[in-house]
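Asks: I would like to see how this sequence folds:
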Amino acid sequence: MDEQAGDSAPKRGAERKSVLLRLDPAVHSALQRWAADELRSVNAQIELLLRDALRDAGRAPRDAGPVPRRGRPPKERDD
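Replies: Reported below is the predicted structural model:
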């Protein structure tokens, strides 16, 4: 399937999009504390909140990939 200029659906495995987001400092601080409580980055926390909001509103894209795993990969075990 050829990629056309009009295609808006992202391809699986495609590079993740970067977005500049301007926030009130108090909102950012609250997000930062919440993310730290859940051992996430602020970016991961925002993505989680957006995905939850999209799902709750019935607007979650069907072709969205899974949330990327964060953190270190598991150690390989020598058995």
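Asks: please count neighbours and contacts with C-alpha atoms only from this point.
Replies: OK.
Asks: quick one: the helices in the chain?
Replies: Taking DSSP state H, the helices of the chain run over residues 25-37, 42-56.
Asks: so the last one versus helix 25-37, what angle?
Replies: Relative orientation of helix 42-56 versus helix 25-37 (axes from the mean of the first three to the mean of the last three C-alpha atoms, to 10 degrees): 90 degrees.
Asks: alongside the first, I'd like the structure of this one:
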Amino acid sequence: MSEKKAYPLRINAIVLDAMQRWADDELRSLNAQIEYVLRDALRRQGRLKADPPPEPPVE
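Replies: Here you go, the predicted model:
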């Protein structure tokens, strides 16, 4: 699993409220939704490699 780092984020209240509603609709925490949106944007711009596929279970 990748390392997680805390980062204080200053964000417009309207944007934060919209992100919270979106997170609620997707059954994610606000933090997970923000990370999801950031990862998606980074992948689309070619700035983040796609996550490697999960390893098959060991039998």
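Asks: re earlier: can you redo the helices of structure 1 as a markdown table with mean neighbour count and distance to Gly13 of structure 1?
Replies: Shown next, in a markdown table, are the helices of structure 1 (neighbours: other C-alpha atoms under 10 Å; distance: least, C-alpha to C-alpha, whole Å):
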| stretch | mean neighbour count | distance to Gly13 of structure 1 |
| --- | --- | --- |
| helix 25-37 | 13 | 25 |
| helix 42-56 | 14 | 17 |
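Asks: post-alignment, stretch 46-54 of structure 1 versus structure 2, mean distance?
Replies: Stretch 46-54 of structure 1, aligned to structure 2 and superposed, deviates on average by 0.5 Å (mean C-alpha distance after the TM-score superposition for structure 1).
Asks: how about that stretch, aligned to which bit of structure 2?
Replies: Aligning stretch 46-54 of structure 1 against structure 2 (TM-score structural alignment) gives residues 34-42.
Asks: that stretch: how far from the chain's middle?
Replies: Taking the mean of its C-alpha atoms, stretch 34-42 of structure 2 sits 5 Å from the chain's own mean (C-alpha atoms, centre = their mean, to the nearest Å).
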